[in-house]
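Trainee: Below is the sequence, then the predicted model.
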Amino acid sequence: EDEDEDEDEDEDEDEVHSSLAFGAHDKADETTTTGRAYAALTTSKPVGRARGAAKGVELFGTVFTHAKAGMENVDVERVKRIIYEATAGTPHYENEQRKERRTTKRIELMKKRARDVTQGEWEVWERLSDERAEAAEATRDVSRRWLVCDMDGFYAACEELANPALKTVPMGVAAGPSSVLTTANYVARKFGVRAAMPGFIAKKLCPDLVFVKPDFKKYIAASRASRTVFAQYDPNFIAGSLDEAYIEVTKYCEEHGTTMERVAEEIRAKVKEVTGGLTCSVGGGYSRRLAKVCSDFNKPNGQYILEPTREATLKFLEELPVRKMYGVGKTLERMLVEFGVKTCGDLLKKRAIFLALFTPKAFEFLLGVALGIGTEYRPSESGEETGRKGVSKSETFTPTSDKKYLDAKLTEMATGVALECQSLNLKARMVAIKLKRHTFDVIQRQTTLAGPTNDVQTIVNSALRLMRNENSIGAAMTLRLVGVRASQFDHEDELPEDQAKIESFLLAPMTIAETQKQTRDEPKWTCLECARAFPESQKEEHLDWHYARKLQSIHDAAHSRARLAASHKGAAKRAKGQQSNLSMFLVKK
C-alpha cells in the first residue's frame, strides 16, 4: 500500500509484449479487411505525442477526467490544465512521462512486427480469428438474466440524507483538503470533482467545495438495508462492494412471469423505500459484463436494459467505445486506438490483428468484449478465482506530533477496517499499521492476533499497541499518514463456493460477524501497489486513487517546505531587528 513505490500500473492490463512476428514483406490485397489493415499498418506514421506543456496536459488526459455520471458537461480541458499545473515538474509527473514513453515504444514495436507479417500470413491469421469467433459464438448463452444495481454517489448520498442542506452545495466525502476524495455529490461533479481526486486539486476546481468526513457505520447500515431487497430476487446475489450488487433474476423472472425491466423498477423503488430515500441505477443484460456497462447508461436513478438477444447485443456493441468495457484501461485503450480501434465494433472487424500480435489470453478477453460473450454464469460456475488478501484504510493529514490526534486518527482507520471486514464477513489473523513521518520515511509494523476476528475493539487495540510501541522507542513522532491493514483471513469454516449463501446475513443483519461468507464477484486483477484484489471494473479508479495520494503528498510536502522557509525568513528578520535595536541602544549609551 506504499504510495511511494514506483510500480508500472499498467503491467497486467494487457499482455501485448508477448506477440508473434514473421518474415519479409509481401504486398497485401487492399480489397480485403486484413489487406486494408495491413496497408494502414505499413503506412502508419511513427507513434508520438506533442512536446512541452501540450504534452503534459495530454498526459493527464485520462487521469481524473474519465467521466463519471454527472460529469457529462465538464470542461475537460480545464481539468487537464489544472492537474498539469499542479503536478508539472514533480517526480511523479516525470514517472508518468516515463510510462508514456514505454507505452509508445511498445506500440512502435508492435507496429513493426505487424509490418513484418506477409499477406499470406495475414490471411492465415484472419482464418484463425474467424474460427475462434465461431467457437466463441457457440458458447453464447442468452438465456440468463442479470441485473447490476449501483447506488448513486453512495457515500455522498448517505451524507445528504443525514443532512439535506448538503444536496444543494458541492460536497466531497474526505477528511479535508489534505485527503483524497472517496466520492463527490452530483453538484460537485459538475465542476469536474470526482472520486479518487486529491483534495487540493478538487479545491482548485471548485473553491466552494465542502468536505464531509466519512462515516462507515452510516454507509454499512444503508448497504445492509439495500441488500435485504436484492436477496428477495436472488438469495445468492454477488456483492461487488458496499454500493454495488450483481443479481441474477433468471429464475425469478421465469417463476413470476415477469421481465428484467419490471424487476429493475421494483428493485429501485424498494431500495429507495428501505434506505429512506437513497436511489440506485440498474443495468440489465444476459451477462454480468453487459449488465455492468448498462448500469452506467442512465445515471442517476435510472435503468437501461439490453434486450437479451445476439442481434441486439452486437448492435449495441457496434458503437460502444471500448473504454466503456471494464478491463480496458487507458494504456490498452491507447494501443487499440493506434490500430484503428475505438469501438467494440472496430475490435470485432480487426480481430485478426490482435490474434497475431497479442497473447492468447489477451485475445480471448478482447474477443469476448467484441462479441459480448463471457460472465454469463456465476463465478463459482465458471471457475473464476475467489479470495481477498487484505482490507486496509489510511489517511494523509497535515504533519503533527499530537498524540491524542494520532491515536484518534488510527482508531478511526482501525474501526473502518473492522467494519468493512464485518460487512464482508471476513475474520483476520493479522493486523498491521503503516506510519509515514513528516520526512516521508515509512514505518510498517504488524502483529498476529490470538485468533481470527473482525471485532472492532480488538483490531483498534492491536493497532494502537503497535503505534505506542513505536513511540516508546524514541522521541514522539511527527506523522503525516497513518494506516491500518487486516489480513490473513480465516477460511477454515468457509463453505464450498457453490453452497455459500447470504441468507443468514440477511436474516440477522446486526450479527454479521457470525454469518456465513457471501459469494462475491472476486477479481481478476490485483493491485501491485497495495496487493489488494479488485474486480476489473474498479481498476482505473483504484489506480487513480493511488496516483491522487501521490499528488496530495507532493502538494503537502511543498506546502510544508514553503511554511518552513517563511518561518526561517521571519526568524532571521526578527533577529536582525533585535540586533539593530541593541546597536541603537549602545550608540545612545
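Mentor: Nice, I can see it. These figures come from a predicted structure and were not determined experimentally.

Trainee: contacts, neighbours, all on C-alpha from now
Mentor: Noted.

Trainee: Going by neighbour count, which residues in the one helix or strand N471 maps to are buried?
Mentor: According to DSSP states H and E, N471 maps onto helix 456-473. Within helix 456-473, the residues that qualify as buried by neighbour count (16 or more other CA atoms under 10 Å) are 456, 458-460, 462-464, 466-467, 470.

Trainee: I'd like the next helix or strand past that helix.
Mentor: strand 479-489.

Trainee: Use this one as the comparison:
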Amino acid sequence: MANHCRPQGQKPPALRRSSMSDRRTSISIDERPSPPRRDGIAAGGRNPQRANGMESVGAAPDPPTEWNHEELHVEGELAGFGDDEGLQGVFSQDFAWLSQEHDGDQDGALASTSTHDDRAETSATEGDGATGYRFSYSAHKAGMNQVDRAKINARIAELSKGSAYYENEERKSEANRQRELRLLDQVREMRPIAQSEPHRAKIARRIAELEATRDLTQTIVHLDMDAFYASVEERDLPELKTKPMAVGSTMMLCTANYEARKYGVRAAMPGYIAQQLCPELVIIPLHFDKYRAISEQVRAILRDYDQDMRTAGLDECYLNLTAYMQSHDLSDPQPIVQEMRDRIVEKTQLTASAGIAPNAMLAKVCSDLNKPNGQYYLAPEHETVVNFTNKLLMRRISGVGRVTEHLLKTLGVETCADFVREAAILSLVLSEKAFGFLLQSALGLGNSFWSNTSPQKSISTERTFRATRDAAAWDSTLSSLVAELHTELESSSRLTRHLTVKVKSASFRVRQAGRTLHKYTTQTTDLLPVARTLLAEAVAAVTAQDGGAEISMLRLLGVRVSDLIDRGVLEKRGIARFLIRPGAETGTARAAAATVESVKSAAGSDRAMAEASSSADAPRDRDPVDEAVCPVCHVVSFPASMTETAMVRHIDECLNLAALRTRGASTVAEPEVAVVASPRKRAAPASGPPSPARPSKKPARLSTRSDKRKGGSSGSRKLDDFFAPADA
C-alpha cells in the first residue's frame, strides 16, 4: 500500500530543542527524543514500520493540574474555566470540536493493534490505585523515556501529602470514583434498551449522517513551536542547554528542557516539587514580552501562506493551505510545510513541528507524532483517515482529559473504534452534547473552520499567584486581566456582551460568576465594574464552599469574555445604532423616531434572512446578531420571529417608564426599565444608577398587559405612530 502517512523532517542537530509545548489547554505529547525509542524511531526520522501512521506512539500523559500563565488564550477553550480537574472549560481558538463540558487537556496517543506496554503501564499507574489516580504525571515525553514513572509518581505523592492540593485531589478522586459507580449502574439499567434493534438502527443512521459530512477537500496544518518558552531561553542563554532548566516559578512550571526531564521534571509541575526531584534545577522566570515578539515573527511568516490563519496561544497556529495550493498549482502540501518551518528556523533560530490533515482535529493529532522539529502527513483518503482514527486513543482527542478517559475506560472504551462500537449504550448514559462531540471526534470528523463562518466563542486570561486574601492585590490583578482583554478585543476588532470571573482558593476549590452586559463593548470602563461585582460573588461562593469561617485566600484569578461579535458585522447589521451611550435615551418621541425605524429595518432584514435560510436542511448555530436589541432598555432582544405589534408594545412601555423616571428622578443617568418582570409585578422607579442585572435562567417574557395610558392600547399602535412630531 502506498505510503500515505509519512513522518517527515530532519532536525539540524545544533537547533534541536526541548519539545515541551507551552499551550495552556494541554501539554503536547509524545515528542521524539534523539536516542532511538523501543519502537526504533529517532526524533525527526522515519520508521518504515510506521508508514501508515498506525503504530503505537506512546501512552498519554496527564493534564496539568494548574498553570502559571499570563498570556491571553482565545477560544477552543484555557485551562481552567471549569471545575473538573481544574481544566474543564479550556477555550482554544475558534474550534467547534472543543467544548466547555469536556476536560481541557488534549493529551493522548495512538494505540497499536495489539496491547502495548505503554497502555499496560498506563492502566497500572492510573487505574484503581489512589496514588495513581491523583498523581499520574506521565513519563512519556521526549527526554523522559528512561524515567521510572512509578517512582516519580510515588515521590510526587509523598512530597504533596498534607498539602491543600493533595487534599483537593483526594476529594476529586473520591468524587470521580462515585461518578464511575453511578455510570456503571446506569449502564446496567440501560443495556436492554441499547441492545434493542430500533435503538441500534437509530445510532447507525446517526453515524451514517455524520459520515456523509466528511470533508476531505481541505488541507489543514497545525504548527506547534517546540518547547517554545524553554527554547527561547536556551537560544538567548546557550549555557542553559547543558543544565537542567525549567521556565516558570516555584509555584508552577510551564516547561522543562531535556536535561531536567531526565529527573522527571516536566510542565504543570509545582516548582518546589521539581526542585526536590532535581536539586540542581535552574528555574527561569517567564518573559512574556519576548515570547509575544517572537510569536508575532512566526505569525508574519505563516500569513504568507494563509492570511486567515488562526492562532491558539503564542506557540500554536492553524492554517488552511487549500487556497494557497490551488493558486500555485500544487498538489503535495509537505514541501510547503517544510518551507515554512525552515523559514521559522532562519528567522528565529527556533524549531517547529507540524501536522497536515484534512481537518483541524486530525492536524493537531499529527503535529505531535514526529516531535520535535518534524512533520507528519495524513493523506486525505477515506480509508487512510478511517484506519488512522480507529487506532487513536480517545485521550488523544482535544477536549478529552483524564476524568473522561477514566470514565470511558470504565466502559471498556480506549480507542476511537471502541467508542463507535459502544455508541448505542454511550448515547444513553452520556449527555447529548458530550456524546455528539465524542462520536464526531471518534469518527475523525473535525472542523476546518475555514469552510464555515462560526464565530470565535470567547477570549480569556488568568493568573496564578501566591495565595492571599488581600483585596487590593485581587483588584490589581483583576484590573490587569481586564486591561489585557480590552487590548485583545481592540486588536481583533471584536466586542463582547458577556463577562465571567473565575477564582481558585488556596484549597484549590474553583468557582466562577458570569453576567450578560447591557450592550456590546470593549471598554474597561464597562468591563471592570462588572468584573469587580462578579469577583465579589465568586469569592462569596468559594468562601462558603471552604467553610465560611473567614474570607478564602485566593491563588488564581481569571476573566473571560464571551458572546463575541466582529465590529464590522455589528456595524453592517445595524446593531451599532442601538448601542446608545448612557444618557442618550430621554424617553421623548423625537429620540424614539430615530431609533424605532432602525428596529423596524433591522427586524425586517432579520425576518427576510430567516425566511431565506429556513429551507436549509441542516440547522445553523444561532448568530448573536440574529436579534435586534431594544433601543431603550438594551436588555430585551427582538427575534426575527417577533411580530411588529409585540415590538411596538414593548418599546412603548419602555419609553413611558423612562419618561416617568425622568420626571420623578432627574439624577438618573441610565434609566432602569422593567421589561422582563412578571405581568403582576411592576418595577418601582429607580432612584439611582442600576446595578447590572442578573441574567434570567428562564426565557424572557414580554408583558402583554394592556396600556391604559393616553394614546390607547399599545396593542393597537404601529411603528409609524412613533414618528409623530416631538411636540404633538
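Mentor: Yep, that arrived. Given the structure is predicted, the values throughout are model-derived calculations rather than measurements.

Trainee: still on that earlier bit, against which helices or strands is the helix holding N471 of the first structure packed?
Mentor: helix 403-423, strand 428-437, strand 442-453 (3 or more CA pairs under 8 Å, 6 or more residues apart in numbering; DSSP states H and E).

Trainee: N95 of the first structure: which of the ones you listed is closest?
Mentor: strand 442-453 (20.4 Å; CA to CA).

Trainee: which secondary structure elements does that closest one contact?
Mentor: Going by 3+ CA pairs under 8 Å, 6+ apart, strand 442-453 of the first structure lies up against strand 428-437, helix 456-473.

Trainee: try 10 Å
Mentor: helix 403-423, strand 428-437, helix 456-473, strand 479-489 (3 or more CA pairs under 10 Å, 6 or more residues apart in numbering; DSSP states H and E).

Trainee: hmm, back to that, I'd like to know which of the helices and strands packed on helix 456-473 of the first structure lies nearest to F297 of the first structure.
Mentor: Of all these, helix 403-423 comes closest under CA to CA, at 28.1 Å.

Trainee: In that closest one, which residues are buried?
Mentor: So for helix 403-423 of the first structure, counting by 16+ other CA under 10 Å, buried means 406-407, 409-423.

Trainee: just to revisit the earlier point, now distance to Y186 of the first structure too, for the helices and strands packed on strand 442-453 of the first structure, in TSV please.
Mentor: Listed next are these as TSV, based on distance: least, CA to CA, whole Å:
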stretch	distance to Y186 of the first structure
helix 403-423	25
strand 428-437	33
helix 456-473	33
strand 479-489	29
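
Trainee: coming back round to it: can you lay out the helices and strands packed on helix 456-473 of the first structure as CSV showing distance to E273 of the first structure?
Mentor: Formatted as CSV, those follow (distance: least, CA to CA, whole Å):
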stretch, distance to E273 of the first structure
helix 403-423, 21
strand 428-437, 34
strand 442-453, 33
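
Trainee: Looking at those, which is nearest to F216 of the first structure?
Mentor: Once those are compared by CA to CA, helix 403-423 is nearest, at 6.3 Å.

Trainee: List the buried residues in stretch 324-337 of the second structure.
Mentor: Quick answer for stretch 324-337 of the second structure (16+ other CA under 10 Å): 324-325, 333-334, 337.

Trainee: From the residues you listed, which land in strands?
Mentor: Assignment to strands by DSSP state E places none of those there.

Trainee: Inside helices: which ones of these?
Mentor: Among those, DSSP state H puts 324-325, 334, 337 in helices.

Trainee: of those, closest to A142 of the second structure?
Mentor: Once CA to CA is applied, the member of these that ends up nearest A142 of the second structure is V337, at 22.4 Å.

Trainee: Alignment lookup: that closest one to the first structure.
Mentor: The alignment partner of V337 of the second structure in the first structure, by TM-score structural alignment, is A264.

Trainee: Which helix or which strand is home to the nearest residue to its match once chain neighbours are set aside?
Mentor: Leaving aside its sequence neighbours, A264 of the first structure sits nearest to V282 (CA to CA, 6 or more residues apart in numbering; 6.2 Å). Per DSSP H and E, V282 of the first structure falls inside strand 280-285.

Trainee: okay, that strand sits on what stretch of the second structure?
Mentor: Going by TM-score structural alignment: strand 280-285 of the first structure matches residues 352-357.

Trainee: And that stretch against the first structure, how far off on average?
Mentor: Here the mean offset of stretch 352-357 of the second structure against the first structure after fitting is 0.6 Å, by mean CA distance after the TM-score superposition for the first structure.

Trainee: in that stretch, what counts as buried?
Mentor: 352-357.

Trainee: can I get these in JSON lines with distance to S138 of the second structure?
Mentor: Shown next, in JSON lines, are these (distance: CA to CA, whole Å):
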{"residue": "A352", "distance to S138 of the second structure": "23"}
{"residue": "S353", "distance to S138 of the second structure": "21"}
{"residue": "A354", "distance to S138 of the second structure": "23"}
{"residue": "G355", "distance to S138 of the second structure": "23"}
{"residue": "I356", "distance to S138 of the second structure": "26"}
{"residue": "A357", "distance to S138 of the second structure": "27"}
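
Trainee: what's the closest of those to G374 of the second structure?
Mentor: Of those, the one sitting nearest to G374 of the second structure (CA to CA) turns out to be S353, at 4.9 Å.

Trainee: Please look at that closest one and H222 and confirm they touch.
Mentor: Yes: in this structure S353 of the second structure lies within contact range of H222 using CA atoms under 10 Å: 8.3 Å.
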